[in-house]
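Peer 1: Build me a model:
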Amino acid sequence: MSTSRVTTTVTQLRDALASGQPPLVLDVRWALGDPYGRDHYTDAHIPGAVYVDLDTELAAPPSPEGGRHPLPRLAELQKAARGWGLRQGQPVVVHDDLGNTAAARAWWLLRYAGVAEVTLLDGALGAWRAAQLPLESGIPVDPEPGDVVLRAGGLPLTDADGAAELASVGLLLDARAAERYRGEVEPVDPRAGHIPGAVSAPTGENLAADGTFLSPELLRKRFEDRGAGEASRIGVYCGSGVTAAHQIAALTIAGFDATLFAGSWSAWSADPTRPAATGPEPS
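Peer 2: This is a model prediction of the structure:
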């Protein structure tokens, strides 16, 4: 698996799992309002896949300053990754059952922490099912502990001040649904609206109807239409920093580097000193 790739196809994963050096498959079944990811995994998962709990293993406890899904401390992430059985230098393939919009948090975190070969299963679990590849049920035995060593800094990261700067001098993309960007609804966070100057780019528009990523050419046009071609720097946020990672994966496929505002709208909107814009326009 190439270190430059963002995605792995189901055929590539099937062949890699049958090889002498199989990747670690991480099942990050999570969706807002659905706390039963582990049950879904137990019902049916890719053989050998390890379940990863987004709320407890890929995030620190929520706080007004950090938002609903703050990044975990590196030592805690390394402990979790070793618990998954991740060995130093081992490739990783991550997926969920929701177009990889949750699994992208694992992809981003592991890339940030220095894991070179980590990819998203293109089309997520739905593509594996559609290919009629085998699934297993039940809870596997705990894997042998891994020995991976994680180091922060593999991908760029920013805070609320940096996000505000990107909105004014670069390009800041809001990956939430358009109605949340416009401030028409806000189901979970303290205030409705968006960061002034941010441009709406809903995460769902990164995907084709079958849940796979759009082609690099289509993704590039999508982001160029929102100003990515002229921007000196690009940042992304969402509600709590999870689906923003999916946007960064899509931008990477399109050939753009982007910075994550991990606290995202959940942290921004919890700070009464931060302004909020509403309506379809950036400001």
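Peer 1: switch to C-alpha atoms for all contacts and neighbour counts from now on
Peer 2: Will do.
Peer 1: Going by residue numbers, what spans are strands in the stretch 151-283 of the chain?
Peer 2: 157-158, 171-174, 199-200, 234-237, 259-261 (DSSP state E, counting those that start in this stretch).
Peer 1: what does the stretch 1-150 of the chain give?
Peer 2: Assigned by DSSP E, counting those that start in this stretch, the stretch 1-150 of the chain shows strands spanning 7-8, 24-27, 50-51, 92-95, 118-121.
Peer 1: Make CSV out of the strands of the stretch 151-283 of the chain and add distance to Ala164.
Peer 2: As requested, those are arranged in CSV below (distance: least, CA to CA, whole Å):
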stretch, distance to Ala164
strand 157-158, 10
strand 171-174, 8
strand 199-200, 12
strand 234-237, 10
strand 259-261, 10
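Peer 1: most packed of those strands?
Peer 2: The densest packing among those, expressed as mean neighbour count by mean count of other CA atoms under 10 Å, is seen in strand 171-174 with a mean of 30.
Peer 1: now that strand: how far from the chain's centre is it?
Peer 2: 16 Å (CA atoms, centre = their mean, to the nearest Å).
Peer 1: Which elements pack onto that strand?
Peer 2: The criterion is 3 or more CA pairs under 8 Å, 6 or more residues apart in numbering; DSSP states H and E, and the helices and strands that strand 171-174 contacts are strand 199-200, strand 234-237.
Peer 1: quick one on the thing from earlier: out of the strands of the stretch 1-150 of the chain, deepest packed?
Peer 2: strand 118-121 (a mean of 28).
Peer 1: Show me what that one packs onto, helices and strands only.
Peer 2: Right, strand 118-121 is packed against strand 7-8, strand 92-95, helix 103-112 by 3+ CA pairs under 8 Å, 6+ apart.
Peer 1: hmm, try it at 6 Å
Peer 2: strand 7-8, strand 92-95 (3 or more CA pairs under 6 Å, 6 or more residues apart in numbering; DSSP states H and E).
Peer 1: Go ahead and confirm Tyr112 touches Leu155.
Peer 2: Yes: A contact is recorded between Tyr112 and Leu155 when judged using CA atoms under 6 Å, the distance being 4.6 Å.
Peer 1: how about the closest residue to Ala231 other than its chain neighbours, what does it touch?
Peer 2: In space, Ala231 comes closest to Gly170 once its chain neighbours are excluded; the distance is 5.3 Å by CA to CA, 6 or more residues apart in numbering. Contact criterion CA atoms under 6 Å, 6 or more residues apart in numbering gives 231-234 as the residues in contact with Gly170.
Peer 1: what about Gly170, distance to Ala177?
Peer 2: Computed with CA to CA, to the nearest Å, the distance linking Gly170 and Ala177 is 21 Å.
Peer 1: now swap in Asp225 and tell me
Peer 2: Distance, Asp225 to Ala177, by CA to CA: 18 Å.
Peer 1: to compare against the first, here's another:
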Amino acid sequence: GSRIVLYDSSPWHTAARAWWMLRLFGAHNVAIIDGGFAKWQAEGREIATGKETPRHRHFTTWADLKGVRDLDQMKANVASGAEQVLDARSAARFTGAEEDPRPGTAPGHIPGSKNLPQGAVFNADGTWKTGDALKAEFDKAGVDLRKPIVMTCGSGITASVLAFGAHLLGNDAALYDGSWSEWGGDPETPKATGTA
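Peer 2: Here you go, the predicted model:
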């Protein structure tokens, strides 16, 4: 198969979401350009303009849903604590100090979850932290990378950033795709506020 290389220029590091989705549907040789398009440009690398001519490739898709969690699975996990839950939103949104930007969505976080704002896994120049520096961010959040983890965020986008970071450290974390937009918008789900 062909290698797929992703990049972005987004503060939400959306290439990680594409990485997660491609892997979910069977592409396993997927990479992200470290530092994104900004670093590529800063290094004076070649940039194409105009319309690209696609090269046809055969790609067989299948859905490998073992890395996806739904609302019912997350409710069961709140009761069991079988998987660690790590939230990629800002500390202010996680604690409930800041209102959610989605109308009708409660503030706070999933009970028992921990917080690692997605920006913490990047260096100041926009490159990914690696090795001990990356592991230190997960450690500070109170997450054990040797155990199962489910990533969450506001809508499933930045949770993918933490999933990619965990992948770099050897943990293939699951992702709660509905994330806080589903959990916080459901009046029946328990919510916690304050620090973890």
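Peer 1: before we move on, back to that, please enumerate the shared neighbours of Tyr112 and Leu155 of structure 1.
Peer 2: Common neighbours of Tyr112 of structure 1 and Leu155 (CA under 6 Å, 6+ apart) do not exist.
Peer 1: circling back: of Asp225 and Ala177 of structure 1, who's got more company?
Peer 2: For the pair Asp225 of structure 1 and Ala177, the greater number of neighbours falls to Ala177 (17 against 10), based on other CA atoms under 10 Å.
Peer 1: which residues sit in contact with the more buried one?
Peer 2: Counting by CA under 6 Å, 6+ apart, Ala177 of structure 1 touches Pro202.
Peer 1: That one maps to what in structure 2?
Peer 2: Aligned by TM-score structural alignment, Ala177 of structure 1 pairs with Ser90 of structure 2.
Peer 1: swap in Leu74 of structure 1?
Peer 2: In structure 2, no residue is equivalent to Leu74 of structure 1 according to TM-score structural alignment.
Peer 1: What of His246 of structure 1?
Peer 2: In structure 2, His246 of structure 1 lands on Val161 (TM-score structural alignment).
Peer 1: Map Trp59 of structure 2 onto structure 1.
Peer 2: Trp isn't right for residue 59 of structure 2; it's Phe. Residue mapping for Phe59 of structure 2 onto structure 1 gives Val148, with TM-score structural alignment as the criterion.
Peer 1: Relative to Ala16 of structure 2, how far out is Leu22 of structure 2?
Peer 2: Separation of Leu22 of structure 2 from Ala16 of structure 2 (CA to CA): 10 Å.
Peer 1: can you map out the helices along the stretch 151-283 of structure 1?
Peer 2: All helices of the stretch 151-283 of structure 1, identified by DSSP state H, counting those that start in this stretch, fall at 160-169, 178-182, 216-224, 243-254, 264-268.
Peer 1: Alignment lookup: Glu46 of structure 2 to structure 1.
Peer 2: Checking TM-score structural alignment: Glu46 of structure 2 goes with Pro134.
Peer 1: Give me the distance between that match and Thr259 of structure 1.
Peer 2: With distances defined as CA to CA, the gap from Pro134 of structure 1 to Thr259 of structure 1 amounts to 37 Å.
Peer 1: for Ala267 of structure 1, same thing?
Peer 2: Computed with CA to CA, the distance linking Ala267 of structure 1 and Thr259 of structure 1 is 16 Å.
Peer 1: got it, and Ala209 of structure 1?
Peer 2: To Thr259 of structure 1, Ala209 of structure 1 is 27 Å away according to CA to CA.
Peer 1: Can I get the helices and strands packed on strand 118-121 of structure 1 in CSV including distance to Leu77 of structure 1?
Peer 2: Putting those into CSV (distance: least, CA to CA, whole Å) gives the following:
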stretch, distance to Leu77 of structure 1
strand 7-8, 22
strand 92-95, 15
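Peer 1: Out of those, the one nearest Gln78 of structure 1 is which?
Peer 2: Between Gln78 of structure 1 and those, the shortest separation by CA to CA is 14.2 Å, and it involves strand 92-95.
Peer 1: Just list what that closest one packs against, helices and strands only.
Peer 2: Using 3+ CA pairs under 6 Å, 6+ apart as the contact criterion, the secondary-structure elements in contact with strand 92-95 of structure 1 are strand 24-27, strand 118-121.
Peer 1: one more time with 7 Å, if that's ok
Peer 2: Contact partners of strand 92-95 of structure 1 among helices and strands, from 3 or more CA pairs under 7 Å, 6 or more residues apart in numbering; DSSP states H and E: strand 24-27, helix 103-112, strand 118-121.
Peer 1: To Ala277 of structure 1, which of those lies closest?
Peer 2: Distances from Ala277 of structure 1 to each of those were compared using CA to CA; the minimum, 26.5 Å, belongs to helix 103-112.
Peer 1: The closest one vs structure 2, mean deviation?
Peer 2: Average distance between helix 103-112 of structure 1 and its aligned residues in structure 2, after superposition and using mean CA distance after the TM-score superposition for structure 1, equals 0.8 Å.
Peer 1: With adjacent residues omitted, what lies nearest to the counterpart of Pro91 of structure 1 in structure 2?
Peer 2: With the correspondence set by TM-score structural alignment, Pro91 of structure 1 lines up against Arg3 in structure 2. Across the structure, with CA to CA, 6+ apart as the measure, the residue nearest Arg3 of structure 2 apart from its sequence neighbours is Asn29 (5.1 Å).
Peer 1: Mind telling me what that neighbour corresponds to in structure 1?
Peer 2: Aligning on TM-score structural alignment places Asn29 of structure 2 opposite Glu117 in structure 1.
Peer 1: Pick out the residue nearest the middle of structure 1.
Peer 2: Centroid-nearest residue in structure 1: Ala104, 2.4 Å away (criterion: CA atoms, centre = their mean).
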